[in-house]
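In: Below is the structure, and that's it, no one-letter string:
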């Protein structure tokens, strides 16, 4: 039996193990991840804040097709460079790296529902694969900013200084316009230092608690926070904005999440109303106070292609957000540190995006 290496979660441990390599059945395909990333939801899974069952996580990255089963389109022949859209809008049974095995391994099986559902996106051969870990989160930003653009914002307030927050701050000029002022609210002072010291600092860099004065409007808000911080971030945004504000709840939420500031609004339902980039325009909830809310899970293939085009157009605008680079063994060590610790300082500096280079052996380019 053929085997390959994978980062496996077992109980409280994270180790590199040898696992059987799958053979694709009808409609299925096997891909070889080339560069994969670790995102905020992955870290929540490592810390036990989510109960997603996949022992091999990872949904951000770029891969090559290795093998296909009968019925797979010829456009996805072995050797093709691809990205996988991790959120199937019509099949909740496929959520890459959450309920099916993800990309942090040398070979990943994609089930027929993902292939037939068009979740495999062909990329140009000229694609810079080293930026692969930024592709899916930048697609999330593309979807968010395309919706927030409807508010014609003078100010874009971003709460959350993870990968999505930083990508949104840098892409805002491109997708909202040069005149939109960006206010980025960080979780820690270390996060603010990273932003201020980087090549593309936002217009204003704040730390949580400093957001006190009303913002010049119209205002659009992007909440890029982990699920245990999203309600508090929403309340902070409501305190400095007014009627007509458009707020996108990108960050996760616990089931049935609510706030007394928006009576009668089920925030989880607001976020669940838009999935996989559908519908577009997104469904928006208008509260009794005139605040407009939307949220979304996942993106469309068009958002992924737009993100790939943006990375190709201006790669150096985003490259430094990949702060840590390693292989499978190094990634297991970092994931263990993230699981047991509660900050994102790894090897002496702040982790924004971890890039994992995966050995695809010599049977592919």
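Out: That came through, no problem. Source: prediction; values computed, not measured.
In: C-alpha from now on. contacts and neighbour counts both.
Out: Fine.
In: tell me, what residue is most central in this protein?
Out: Centroid check for the chain by CA atoms, centre = their mean gives residue 137 as the closest residue, at 3.5 Å.
In: Assumed that one was part of a strand.
Out: No: using DSSP: H, G, I helix; E, B strand; the rest coil, the assignment for residue 137 is helix, not a strand.
In: got the contact list for it?
Out: Counting by CA atoms under 8 Å, 6 or more residues apart in numbering, residue 137 touches 60, 163, 164, 167.
In: For stretch 7-16, buried residues please.
Out: Neighbour counts using 16 or more other CA atoms under 10 Å place 7, 8, 9, 14, 15, 16 of stretch 7-16 among the buried residues.
In: need the residues you listed in a markdown table with distance to residue 118 and secondary structure, can you?
Out: Converted to a markdown table, the buried residues of stretch 7-16 look like this (distance: CA to CA, whole Å; DSSP: H, G, I helix; E, B strand; the rest coil):
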| residue | distance to residue 118 | secondary structure |
| --- | --- | --- |
| 7 | 27 | strand |
| 8 | 27 | strand |
| 9 | 28 | strand |
| 14 | 32 | strand |
| 15 | 32 | strand |
| 16 | 31 | strand |
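In: put this beside the first:
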């Protein structure tokens, strides 16, 4: 079998041939069908995360080849499932982060290492290729719920026009948020968003490398009452500072982007940004935790965030994909084989190093082409 591995320390990505263990025993044997390349995969390659898995890939559609006994929820062999990557009982255990990911021909998981909720059946009317978007779309749905409070926001600002940011923007629009604006440093990404119907022409703003974006350039009246921060980790601090400055008093700010343990900002001194996201895990608790903070300029805002998704979020995501297939097909720009992954990741990392010129891309690995 073949797997895509990241060499520790160097971040170099290569395809490695290895052998699957002989015999079955009490294990899950999964055959990945489609795997999405995510921004967190790029963070791991760049060394900005402490994750230890050498095989990446947590956005995945898989087929069950073997199953242990007893099984979870009547799981059937030969059937396609989504991977729900975060263990709700132990958020340190995440497929493709702490546990081996899905960028390989076959994945063996000992029964004792699996957890209830790891596999969610793909709905029968859903194209398996589109199904690979279910996990990031579920993240967007969860984020929108946390930002909604008692009612949907009136003015949502999404910071970042990569796949996660645009999925968040489209999700908010489908849920009924009246005004959704996207800001990004790349004119190419913003143009792609407009041309593909993800956001209205007059609701995009390019953030120049120098001055912060001016709220007056976005809004005739008050600033956004909700902001979703959806950028790569290298831009997280600038993005959050922009959000804190632009937000209207009482706004909610959702941290889709991760922060390092103990990381703080002087504008909201003493707030552990890493911990904010860890307080909401896979849909629990509900209502989700929201942290009130006083910003240095005198206004009060509310921070929230989460890790993982629940089964309900994934089911809701699949229903949205079934209802809007043409819209979401435009989110996928490149379909590659397993052996093409190293050069694809090299391209993404190179483009990421020049954010002002980066195009929009969403790579999906089709394991049947390997």
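Out: That came through fine. A quick note: this is a predicted structure, and the numbers were derived from the prediction, not measured.
In: re the thing from before, need the counterpart of the residue nearest to the centre of structure 1 in structure 2.
Out: Aligned by TM-score structural alignment, residue 137 of structure 1 pairs with residue 136 of structure 2.
In: Look up how far residue 14 of structure 2 lies from its match.
Out: For residue 136 of structure 2, the distance to residue 14 of structure 2 equals 25 Å [CA to CA, to the nearest Å].
In: returning to what we had before: nearest to residue 270 of structure 1 among the buried residues of stretch 7-16 of structure 1?
Out: The closest of the buried residues of stretch 7-16 of structure 1 to residue 270 of structure 1 turns out to be residue 9 (CA to CA; 31.6 Å).
In: what residue of structure 2 matches up with that closest one?
Out: With TM-score structural alignment as the criterion, residue 9 of structure 1 matches residue 6.
In: How about residue 301 of structure 1?
Out: Matched by TM-score structural alignment, residue 301 of structure 1 corresponds to residue 311 in structure 2.
In: Any figure for the gap between the match of residue 137 of structure 1 and residue 314 of structure 2?
Out: Distance from residue 136 of structure 2 to residue 314 of structure 2, by CA to CA: 9 Å.
In: repeat for residue 88 of structure 2
Out: Using CA to CA, we find residue 88 of structure 2 at a distance of 14 Å from residue 314 of structure 2.
In: same question, residue 218 of structure 2
Out: Applying CA to CA, the value for residue 218 of structure 2 to residue 314 of structure 2 is 32 Å.
In: higher neighbour count, these two?
Out: Taking neighbours as other CA atoms under 10 Å, residue 218 of structure 2 and residue 314 compare with residue 314 leading, 27 against 20.
In: Now that one. Nearest residue, chain neighbours left out?
Out: Leaving aside its sequence neighbours, residue 314 of structure 2 sits nearest to residue 138 (CA to CA, 6 or more residues apart in numbering; 5.1 Å).
In: I figured the one you found was touching residue 313, is that so?
Out: Yes: Residue 138 of structure 2 is in contact with residue 313 according to CA atoms under 8 Å; the separation is 4.9 Å.
In: Of those two, give the one with the bigger neighbour count.
Out: For residue 138 of structure 2 versus residue 313, the count of surrounding residues by other CA under 10 Å is larger for residue 138: 27 against 21.
In: what sits against that one?
Out: Counting by CA under 8 Å, 6+ apart, residue 138 of structure 2 makes contact with 309, 313, 314, 316, 317.
In: Give me the contacts around the longest strand seen in structure 2.
Out: Assignment by DSSP state E gives strand 27-36 as the longest strand of structure 2. Residues outside strand 27-36 of structure 2 that contact it (CA under 8 Å, 6+ apart) are 57-68, 102-111, 128-129, 132-133, 362-368.
In: ok, back up a step: which pair of the buried residues of stretch 7-16 of structure 1 spans the longest distance?
Out: For these, the farthest-apart pair by CA to CA is 9 and 16; their separation is 9.0 Å.
In: which helices and strands does the one helix or strand residue 158 of structure 2 maps to pack with?
Out: If you go by DSSP states H and E, residue 158 of structure 2 is part of strand 155-159. Helices and strands touching strand 155-159 of structure 2, by 3 or more CA pairs under 8 Å, 6 or more residues apart in numbering; DSSP states H and E, are helix 163-175, strand 179-184, strand 226-229.
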